[in-house]
Every structure is written in structure tokens, then in C-alpha cells.
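Undergrad: sequence unavailable; structure follows:
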């Protein structure tokens, strides 16, 4: 897990006008974030619009990412679902030799009990050939994974090696950081809270914003991790308005608008995600000129 400290980036999936995957744009994005200084990339995270991708497309994206990253940085693969059996089946079939770890979102929609969440992850960890990183994002899943459940998994299940915590609950985050095993990695899943959470003891972030702000966001995280908070605050303060614009309507619609302004990808999606409004798109353009 030492490899996954610092800045990870949850890659978007670029599409063409006909909704096919834009492989050239994805290669451009991969090179852009690595050259910007991110420490690792996350492929097939929910920012990549994975619910709209077919099983074959997910497999192709995984292989393409491994090929284009070409071992320059570690690759984490997102494999999560509300059906535990489906996650296990995918773990058994996916070519994961080049993956450093698996990022698995907490089961969504079904709103399981804390015991259900525990058993879900325990089953996944037993089936996974790679270390598992928990992903708690109750704003999307509809159910918070409590500090008690997280710590139970961290202490009792051997192949669970870390978590991406995106509850936004700072007290819960601090409880996890206080009581976790020493070698259990905890990273932020909230770009706007990442600096504060690193100050509390988190060891990095899996970021959406780093798709566009790869260099400055990575510099902010690096400065914070070496306790240079004066420098980190400068970067963070410059990014705050960008965070607000990026997440004001939808993720990944916001980050794709930023990347479109940069000429890295086209601004296309698969329903039900749609582009940001024309008004917000204009505000993003104005901000980037100022930035």
C-alpha cells in the first residue's frame, strides 16, 4: 500500500459523439495525468461512468489502461456492485496481474445493514487475488459504512488493505484514523476536504479533480504529506473555486467540462448523465482563463 500514498486519479471515460469509447482521448488523458505527477491511476471507478459500460467494454478499458500506463505508475481497478456474487465472478474472470489493488464501492441501492456490508466485503476479499480497498460514498450508495464496520473489516479481514473515505463526516474519519491498524491505508474521496483530512492523518486522495488539475493537485497533496501546510494551502486555495464549479451539478459532467475546455476530451456522455448546463460551462471557461 506504500505505492498508493499520495494522489490517485479516478479516470473519466471519454466518449465520441456516437457514444463509443474515445481511445485516443483516453490515451491522451492517461499521459496528461502521469506527466502531471499523479502517483497512480484508478481505472473503472464510478467517475468512469462504469454503470453504463458493458462487460466487454470494461475488460477492454482495463487492458488498454494497463498497456498505456505501461507500468509508469500503479493501476488500481474498480470492481464493485450491489450483487456480491457478481463482484466475485468478475474478480475470477478479470486479468488482474498488473493491478496493484482493487477498489470496491460499498453496495448501493439495496441499503444493506452494517452486517450485510461486512459480509459483502469479507466475501470479496476472500475471492480477490489483489488487496481490496474499501470505498465508502454514502451520498451515492444510500448507506453509510460506519467507522465501526470499517474498523472491523480492517482488523479482521486480512486481504482488506485500505479505504477511500468519502462520507464527508470528519468525526467518522478521525475515529477510523485513530483506531485503524498501522498498515491500513486511508485516503480521501473528497477533493475539497483532502487537505484537512491529510492533516488528520489520511495518506492521500483518490481524486476527480486531478484529471484536470493533475500537477497542482499532486503538488498540494505532496506538500501536505511532508507537513508543508503553508505551501499546501496556497495550492488548495487556488483550487477551491474549481472544486465548487466541478461538483455543482454532477460528477463526471463537471470534470468532463473542464477536460473539454482543455482540449483533452470531447464533452459526450451516456445517459442518464448529460453535460453541464450552458451557464455552468461558461462559468467554468471563465474560471479557467483566470486560473
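TA: That came through, no problem. Since the structure is predicted, the reported quantities are computational estimates derived from the model, not experimental observations. Numbering: from 1, shown residues only.

Undergrad: when you work out contacts or count neighbours from here on, use the C-alpha atoms and nothing else.
TA: Will do.

Undergrad: ranges for the strands of the stretch 101-250 of the chain?
TA: Applying DSSP state E, counting those that start in this stretch to the stretch 101-250 of the chain gives strands spanning 101-105, 132-136, 160-165, 185-188, 204-207.

Undergrad: so which of those is the most packed in?
TA: For the strands of the stretch 101-250 of the chain, the largest average neighbour count (mean count of other Cα atoms under 10 Å) is found in strand 204-207, namely a mean of 28.

Undergrad: included below, for side-by-side comparison, is a second structure:
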């Protein structure tokens, strides 16, 4: 069983897609191959049932089955997204994941008025429902949730809840938030918080320079994220950014709102990890022109890597 995540966790936790066949059923063989591909690229861990994993389109039984399948397939630490409109459903799924060997659980603030007291009360309720032994990742993604959260409140929650050990930073723009959180830790008066960044990795070199520990996102070339983080942590920020820049056109293309998941799945299919690039309905479908654009970007990336 993998070790739980903690306040010094660093590296790349790749956000895993959920493969479907053309009928919309989960493709379990493709899920196995996808987990294997992720492991081969050198990632630190996996995050499943996130937004990229289309968790909101899965039934409760399907979510549990995905947890069971992935945790049986890999020895890497696995963080499980458990966000749900119902606190009871969230707690049941979280307990199931931890019982099966998850390394941590990821939650977002529930949608509603962006008031600090409401967000604070909700996260305290989540922590109480899950218990102190479940390490928590706070996903700060206001572009998706509609709930902005200040650095002050994130720190307040992390200090009040010892099990909240990691921030998935996806605020945009949000580089100053990373700086603010790290500045609070300089005198040692507050506990360190692990910070892994999302948004497709679009700003990863700058986030690492601000003090982030790595990435938690779903770019279809995880090795690019791994190598960028490794080079930065080895004290070679220029080399890290030079490598990252090779992938930037494709990474940027993946960040199109509403289309990014379809593009990522198309790439993963081309890489042999999944048999079908379908998203579960309702979801985007690529046109022949979309695929031709993607093919050109991939070909250009391969040429740059060869050079």
C-alpha cells in the first residue's frame, strides 16, 4: 500500500481520464493500459475521479468500481476525488477509497455564495465526516466552482485541520496566491502546505519558481510534467523551462474550455493507452478538422523532440 500524501509531498500526480467505449460504458481494459502508461512516464502518483475523470457522469457504483480497479492495478499513491453535492455521499465514497488504500482525498468547496464563513463551515463538515486519518487535498479552482478562496482562508483551514495537507492550486491568475502562502511559512510559525498545480500545467515553470511542489493535472504527455519538475527541483530552472517550452503549443491547445478533455483523450488513444477517445454524454466530439489540427501539433512536437 502506498504511503499517504503529506505536507511535503512533491512531484507529479497525473489526473487520470476515465476511458469509455462508443456506447458510453467504462472500458476497463483501457483503464488498465492507461494506468500502466502513467506509471511508465515516471509520475509520482495518480489522481482519479477528478473533473477530467468525468466523475460527475459516473454512477456511485461506477465510482467505487474505478477506485477498486485503479488501486488494484498500481502501487503508486492514488488521490481520489470525492466531491459530491451530498455530504453523506461524499463521506461514503471517501471512506470506501481510504479502506481500499487511497493515499488521500480531494474535495472542492461546494457551489454557492462566495463567503468565507460558508466555505470554512463546509470544509470543516467534510473533515469531520471523513475523520482525522483521511489526508485531504483542497482543490482551489474558482473558474470551475465559481467560489474564489483567499490565501488567508486556505491557510486558516490548513492550520485548523491537520489532515488538510495539500492544495491543488488552480486559481487563474493565481501566482501571487502561491507567493502569499509560501511567505506565511518562512518564519516556521505555520505548518508547511504541499502545493501541486493544475490548469493543465499551463503556468508550471512560473508556479515552480513561486514555490509550488509540482503538478496535479492531466496533460496527455505526463513525462513533460515529470521532467520539468525534476529539472526544476535539481536546480536547473532554465533547462526545465526549455523542455517545457517544447510542449507548450500542444499543452496550450489542450486548454480550450470544453474541448480539452476530448483533445487529451484523442492523444491518449494515439499513444495506445485507450481504445476509444469518446467522452461520456453530454460531452464534446472532435470534427475531422479538429483532429487534423491536433495531428499537426503532435507532428511538430515530435520533430522538435527529435532535434
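TA: Structure received. Quantities reported herein were computed from a predicted structural model and do not represent experimental measurements.

Undergrad: related to what we said a few turns ago, same list, the strands of the stretch 101-250 of the first structure, but as CSV with distance to residue 94 of the first structure please.
TA: Shown next, in CSV, are these (distance: least, Cα to Cα, whole Å):
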stretch, distance to residue 94 of the first structure
strand 101-105, 11
strand 132-136, 15
strand 160-165, 19
strand 185-188, 24
strand 204-207, 22
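
Undergrad: of all these, which one is nearest residue 223 of the first structure?
TA: Residue 223 of the first structure lies closest, by Cα to Cα, to one member of these: strand 204-207, at 10.9 Å.

Undergrad: and that closest one, which stretch of the second structure?
TA: Aligned by TM-score structural alignment, strand 204-207 of the first structure corresponds to residues 214-217 of the second structure.

Undergrad: quick revisit: the strands of the stretch 101-250 of the first structure: which one's closest to residue 16 of the first structure?
TA: strand 204-207 (23.7 Å).

Undergrad: mean shift between the closest one and the second structure?
TA: Average distance, strand 204-207 of the first structure versus aligned residues of the second structure after superposition (mean Cα distance after the TM-score superposition for the first structure): 0.9 Å.

Undergrad: out of the strands of the stretch 101-250 of the first structure, flag the one nearest residue 236 of the first structure.
TA: strand 204-207 (13.3 Å).

Undergrad: for the closest one, name the packing helices and strands.
TA: strand 6-10, strand 185-188, helix 194-200, helix 214-225 (3 or more Cα pairs under 8 Å, 6 or more residues apart in numbering; DSSP states H and E).

Undergrad: need those in CSV with distance to residue 131 of the first structure, can you?
TA: Below are these laid out as CSV (distance: least, Cα to Cα, whole Å):
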stretch, distance to residue 131 of the first structure
strand 6-10, 16
strand 185-188, 11
helix 194-200, 22
helix 214-225, 23
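
Undergrad: residue 123 of the first structure is nearest to which of these?
TA: Residue 123 of the first structure lies closest, by Cα to Cα, to one member of these: strand 185-188, at 20.0 Å.

Undergrad: that closest one aligns to what range in the second structure?
TA: Counting by TM-score structural alignment, strand 185-188 of the first structure corresponds to residues 194-197.

Undergrad: how close does the matching stretch sit to the first structure?
TA: Stretch 194-197 of the second structure sits 1.0 Å off on average (mean Cα distance after the TM-score superposition for the first structure).

Undergrad: need the residues that contact that stretch.
TA: With Cα atoms under 8 Å, 6 or more residues apart in numbering as the contact definition, stretch 194-197 of the second structure has outside contacts at 6-12, 165-170, 204, 207, 212-217.

Undergrad: ranges for the helices of the stretch 1-150 of the first structure?
TA: Under the criterion DSSP state H, counting those that start in this stretch, helices of the stretch 1-150 of the first structure are mapped to 23-35, 55-69, 84-93, 114-127, 138-141, 147-156.

Undergrad: what residues sit buried inside the second one?
TA: I take that to be helix 55-69 of the first structure. Residues of helix 55-69 of the first structure classed as buried: 58, 59, 61, 62, 63, 64, 65, 66, 69 (neighbour count, 16 or more other Cα atoms under 10 Å).

Undergrad: quick one: contacts for the first one?
TA: When you say that, I think you mean residue 58 of the first structure. Contacts of residue 58 of the first structure by Cα under 8 Å, 6+ apart are 44, 50.

Undergrad: tell me the counterpart of it in the second structure.
TA: Under TM-score structural alignment, residue 58 of the first structure pairs with residue 63 in the second structure.

Undergrad: distance of that match from residue 221 of the second structure?
TA: Note on residue 63 of the second structure: its distance to residue 221 of the second structure, by Cα to Cα, to the nearest Å, is 25 Å.

Undergrad: what does residue 70 of the second structure give?
TA: 19 Å.

Undergrad: same question for residue 84 of the second structure.
TA: Taking Cα to Cα as the measure, residue 84 of the second structure falls 29 Å from residue 221 of the second structure.

Undergrad: closest to residue 272 of the first structure out of the helices and strands packed on strand 204-207 of the first structure?
TA: strand 6-10 (19.7 Å).

Undergrad: would you check the span in the second structure matched by the closest one?
TA: By TM-score structural alignment, strand 6-10 of the first structure lines up with residues 11-15 in the second structure.

Undergrad: the matching stretch: average distance to aligned residues in the first structure?
TA: Compared with the first structure after the fit, stretch 11-15 of the second structure shows a mean deviation of 0.5 Å (mean Cα distance after the TM-score superposition for the first structure).

Undergrad: kindly list the longest helix within the first structure.
TA: Assignment by DSSP state H gives helix 229-246 as the longest helix of the first structure.

Undergrad: so that helix corresponds to what in the second structure?
TA: Per TM-score structural alignment, the counterpart of helix 229-246 of the first structure in the second structure is residues 237-254.

Undergrad: give me the mean distance between stretch 217-225 of the first structure and the second structure.
TA: Stretch 217-225 of the first structure differs from its equivalent in the second structure by a mean of 1.1 Å after superposition (mean Cα distance after the TM-score superposition for the first structure).

Undergrad: in that stretch, what counts as buried?
TA: By neighbour count with 16+ other Cα under 10 Å, stretch 217-225 of the first structure contains the buried residues 217, 218, 219, 220, 221, 222, 223, 224, 225.

Undergrad: could you verify my assumption that the last one touches residue 200?
TA: Okay, so that is residue 225 of the first structure. No - Residue 225 of the first structure is beyond contact range of residue 200, at 10.7 Å (criterion: Cα atoms under 8 Å).
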